[in-house]
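Trainee: Just to be clear, the model below is a prediction. Sequence and coordinates:
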Amino acid sequence: MQIQTVGIFSPGDMGGAIASVLHQNGLRTVAALDDRSERTQQLAAAVQVENVGSLQNLVSESDVILSVLVPSAATQAAKQVAQAIQQLGKSVVYADCNAIAPDRVKEIATIIEGAGGQFVDASIIGPPPHVPNRTRIYASGKQAETLAQLRDYGLDVRVIGDEIGQASGLKMCYAALTKGLTAIATELLIAAHRLDLEDVLWQELSTSQKELFDILQRSIPAMTPKAHRWIGEMEEIAATFGAVGLTESTFTGAADIYRFVKDTPLGKETPEERDRDRSFADVIAILSQ
């Protein structure tokens, strides 16, 4: 099958950026924006995603659907698409690109394939692909090579195996390091602020952990408006590690940190609203209040 139209479910920060790359490289991108928020509709319009209205129309128009959602929405989205596949009697390739545990992605594969669709396990590592060569999409499953066609349209798609669960497992392990570290650092920096040890800790980190501290000064301010999305991701990592006999506690704790950040003034901002000139010290001070 030659991909001509890609459905984006849904064109938020990551989904919209992916759609923009595909559109710029010649593919038609569509989304079902009935009942979606004004922000989502504006993000879609900004990257020239065509609004086809209903989810049934999305399935009808698409060769491939990329599911790019918060983890908590992944299963319900798949059920809705599966229902449309059955109603239309049309097979479509459904790529779950969400940050979810391998066991859950296998359940979603069963939902899609049981309805007559084809399934790809996919995971996104890196930021929204506004800059080339910074974002990878790993894919696994017997239909993964179909998704690999998107390499011809500006995306870095890497097939790593034919088993469902491999791509999502890779994402869980990678995010455990990056977002798990951000959670730990956020908590300890707030603790230092409340203990009135902020200056001396920062001086020590600047001396003995300079490269890491430089990374944290970029990652923590960028995290705050996305913390609400990362709660579910930490819970999925916990489930992944629990399934292979490891403790879940590390990442249920990380989920608690992101739940805390979500309820702060910084956590209530959208990525577009974030003040990029706000100092790192101010970010920690606001979180500490």
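Mentor: Cool, got the structure. Residues are numbered from 1 along each chain as shown.
Trainee: C-alpha from now on. contacts and neighbour counts both.
Mentor: Will do.
Trainee: check contacts around Asp13.
Mentor: For Asp13, the set of contacting residues under the criterion of C-alpha atoms under 8 Å, 6 or more residues apart in numbering consists of Leu43, Pro128.
Trainee: Pull out the buried positions in the longest helix belonging to the chain.
Mentor: In the chain, with assignment by DSSP state H, the single longest helix is helix 166-194. Along helix 166-194, the positions that meet the burial threshold by neighbour count (16 or more other C-alpha atoms under 10 Å) are 166-172, 175-176, 179-180, 182-183, 185-187, 189-190, 192-193.
Trainee: packing partners for that helix?
Mentor: helix 102-114, strand 118-125, strand 136-140, helix 198-208, helix 210-223, helix 227-243, helix 249-262, helix 280-288 (3 or more C-alpha pairs under 8 Å, 6 or more residues apart in numbering; DSSP states H and E).
Trainee: who's in contact with the longest one?
Mentor: Right, the one you point to is helix 227-243. When contacts are defined by C-alpha under 8 Å, 6+ apart, helix 227-243 is touched by residues 70-72, 99-103, 169, 172-173, 175-176, 179-180, 247-252, 254-256, 258-259, 261-262, 267.
Trainee: take a look at this one as well, against the first:
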Amino acid sequence: MKIGFIGFGEVASTISKKLLDNNVDVLSSINGRSDKTKKLAKNSGIDLVNSFEDVALSSDILISTVSPFEALEISKKYGILTNGIFLDLNNISPKTTLEIFDFFKGINEKKSSNFIKGSIIGKISSKNQIIYLSGENSNDLILLKDYGLNIKVIGSNITDASYIKMIRSIYSKSLTAVTYEAFKISESLNMEDEFFEVLSITEGKDFEIQARSRIKSLKNSHERKYEEMIEILKFLESIQSSNDFRANNMIKATKNKFKDIK
């Protein structure tokens, strides 16, 4: 079995390691990628081919791990080329998920049925992380449990995995934004230690570890998280009336906070 990745950041790197440890052939390309991505891919031990077209054509399972803004374009450019399963693991809205599905359905039924939406719940490097899957043929990927991945199929409706990711992200990303802002204020007052101390009383002894992890992750990937917040707003706009949508001030504030981080 060959599994290919379009995009090779933290998600692809972490999943690849598990697959390689279980003797799966993993491939990707570094054509046109950043120096950071090239270094990560070269050090990972995966097979590097000349182009992403080659990745798509050679893979039994093709996995998209790019930014939310790129997800639709990538599916149209490379997802169409694979004869196997196309798995999208990007944090995209149900609306974008349906756009990808409709694109494949416009080609043929096989393409749309072989499109599977995946949502990573939990930090990708965490032992407790789960990949939720939805789509007509999502049960075909249960076999990945045998290759080191924690998989859970939640439905045949292509948008199900995206829905659960959006709901969780509304909570977790808003919490991250509030934590970051409170931390920066305490830092400016030279009360960083006191900030963690008083909140650990009510939030638990592991609060500082978890909070610092959130803050570090946000600093390192705030641009991607900003794109994810835009996907969340698309989701809310699609399920609420215009009056309700205008009330989502916390979600909008979170998006703007992620955009402004330096």
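Mentor: Good, I have the coordinates. Predicted model, so just to flag it, every value in this text is computed and none were measured.
Trainee: Serialize the helices and strands packed on helix 166-194 of structure 1 to TSV and add fields for mean neighbour count and distance to Gln149 of structure 1.
Mentor: What follows is those, written out as TSV (neighbours: other C-alpha atoms under 10 Å; distance: least, C-alpha to C-alpha, whole Å):
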stretch	mean neighbour count	distance to Gln149 of structure 1
helix 102-114	20	20
strand 118-125	27	13
strand 136-140	24	12
helix 198-208	14	44
helix 210-223	15	31
helix 227-243	23	28
helix 249-262	20	35
helix 280-288	16	41
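Trainee: In JSON lines, list these along with distance to Leu88 of structure 1.
Mentor: Compiled in JSON lines, those are given as follows (distance: least, C-alpha to C-alpha, whole Å):
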{"stretch": "helix 102-114", "distance to Leu88 of structure 1": "14"}
{"stretch": "strand 118-125", "distance to Leu88 of structure 1": "14"}
{"stretch": "strand 136-140", "distance to Leu88 of structure 1": "26"}
{"stretch": "helix 198-208", "distance to Leu88 of structure 1": "58"}
{"stretch": "helix 210-223", "distance to Leu88 of structure 1": "40"}
{"stretch": "helix 227-243", "distance to Leu88 of structure 1": "32"}
{"stretch": "helix 249-262", "distance to Leu88 of structure 1": "39"}
{"stretch": "helix 280-288", "distance to Leu88 of structure 1": "49"}
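Trainee: Out of those, which is closest to His23 of structure 1?
Mentor: Judged by C-alpha to C-alpha, the one of those that comes nearest to His23 of structure 1 is strand 136-140, at 17.0 Å.
Trainee: matching residues in structure 2 for that closest one?
Mentor: Mapped onto structure 2 using TM-score structural alignment, strand 136-140 of structure 1 spans residues 130-134.
Trainee: Give me the mean distance between the matching stretch and structure 1.
Mentor: By mean C-alpha distance after the TM-score superposition for structure 1, the fitted stretch 130-134 of structure 2 averages 0.5 Å away from its aligned residues in structure 1.
Trainee: and that stretch, how far from the chain's centre?
Mentor: Mean-position distance between stretch 130-134 of structure 2 and its chain equals 11 Å (C-alpha atoms, centre = their mean, to the nearest Å).
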